[in-house]
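Peer 1: Here you go, sequence then predicted model.
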Amino acid sequence: MSKDSFSWYSLKLHHFEAIMTVKELIKKLQDLPQDSKIVVQGYEGGLSDIGQIKPSRLELGVNSESWNGPHEESLNGGVPCVLLLRAENPNSD
């Protein structure tokens, strides 16, 4: 994808063995327009700004409920990860 012809695409990962690394994310972002905004999914809908980039640790594949993501932040152990946390909505009451 050229930086001049921007089109939307999505990456769907179905197995936790395929979790994207920082290196892979940087490579993908380099192909996009550098002035594009970065957002994450909102709490129940919409899109939110990134409020925090947090180094952490991750326990893989510990959740089976459909309403939860498959992984959990680890308090002891796990593998290194980076969390992109959403910012609070400045328009909310």
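Peer 2: Noted; the coordinates are in hand. Fair warning: this is a prediction, and the values are worked out from it, not measured in the lab.

Peer 1: Please make it C-alpha for all contacts and neighbour counts, starting now.
Peer 2: Fine.

Peer 1: so the residue nearest to Glu73 when sequence neighbours are not counted is in which element?
Peer 2: What sits nearest to Glu73 in space, not counting adjacent residues and going by Cα to Cα, 6 or more residues apart in numbering, is Leu58, at 4.6 Å. Here Leu58 sits within strand 47-59, counting by DSSP states H and E.

Peer 1: before we move on, the earlier item: correct me, but the residue nearest to Glu73 touches Leu83?
Peer 2: No: between Leu58 and Leu83 there is no contact under Cα atoms under 8 Å: 9.5 Å.

Peer 1: Now do the shared contacts for the two.
Peer 2: Common neighbours of Leu58 and Leu83 (criterion: Cα atoms under 8 Å, 6 or more residues apart in numbering): none identified.

Peer 1: follow-up on the earlier one: how many neighbours does the residue nearest to Glu73 have?
Peer 2: For Leu58, the count of nearby residues is 20 (other Cα atoms under 10 Å).

Peer 1: In addition, the following structure is provided for comparison:
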Amino acid sequence: MMTMQITGDNGFDAAVVAKPRHLLAFERATGTKFSDFEDGVSMAMIYQLAHLVMKMLHPGETPVKLSEFEESFDVLPLAEDESPDPTPAGA
């Protein structure tokens, strides 16, 4: 599994977990094995995964096109023991 903090210009802000079914869909869609992430992963791959997961979990808040997602969302992969700061921004 992989946890990502995803923040959108549309107000979306949550930690999103890519579960095994999402990773399988990513592998099938891109031809990239999730095990390749251990050798280093590009931000392009992170955004592809985040976009796919968001379309599956939050379809109403996610642009259909990856390019639109990249322009309006920030994605930050979180370490397994790292959790998002519950303090609101600007507090």
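Peer 2: Yep, that arrived. As the structure is a prediction and not an experimental result, all values here were calculated from the model.

Peer 1: Mind checking how well the two chains overlap by TM-score?
Peer 2: Once the chains are laid over each other, their TM-score by TM-score structural alignment, normalised by the length of the second structure reads 0.25; 40 aligned residues with a Cα RMSD of 3.9 Å.

Peer 1: how about the longest helix along the second structure: buried residues?
Peer 2: The single longest helix within the second structure, with elements called by DSSP state H, is helix 43-57. Using 16 or more other Cα atoms under 10 Å as the test for burial, helix 43-57 of the second structure gives Ile46, Tyr47, Gln48, Leu49, Ala50, His51, Leu52, Val53, Met54, Lys55.

Peer 1: would a markdown table of those with distance to Glu70 of the second structure be doable?
Peer 2: As requested, the buried residues of helix 43-57 of the second structure are arranged in a markdown table below (distance: Cα to Cα, whole Å):
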| residue | distance to Glu70 of the second structure |
| --- | --- |
| Ile46 | 11 |
| Tyr47 | 7 |
| Gln48 | 9 |
| Leu49 | 12 |
| Ala50 | 10 |
| His51 | 8 |
| Leu52 | 12 |
| Val53 | 14 |
| Met54 | 12 |
| Lys55 | 13 |
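
Peer 1: Can you tell me which of those is nearest Ala25 of the second structure?
Peer 2: Among the buried residues of helix 43-57 of the second structure, Leu52 lies closest to Ala25 of the second structure (Cα to Cα), at 8.1 Å.

Peer 1: Now do the contacts for that closest one.
Peer 2: Leu52 of the second structure touches His22, Phe26, counting by Cα under 8 Å, 6+ apart.

Peer 1: what about Val79 of the first structure, how many neighbours?
Peer 2: By other Cα under 10 Å, 12 other residues sit near Val79 of the first structure.

Peer 1: brain fart, Glu73 of the first structure
Peer 2: 16.

Peer 1: Wait, it touches Val79, no?
Peer 2: No: counting by Cα under 8 Å, Glu73 of the first structure sits too far from Val79 to count as a contact (9.5 Å).
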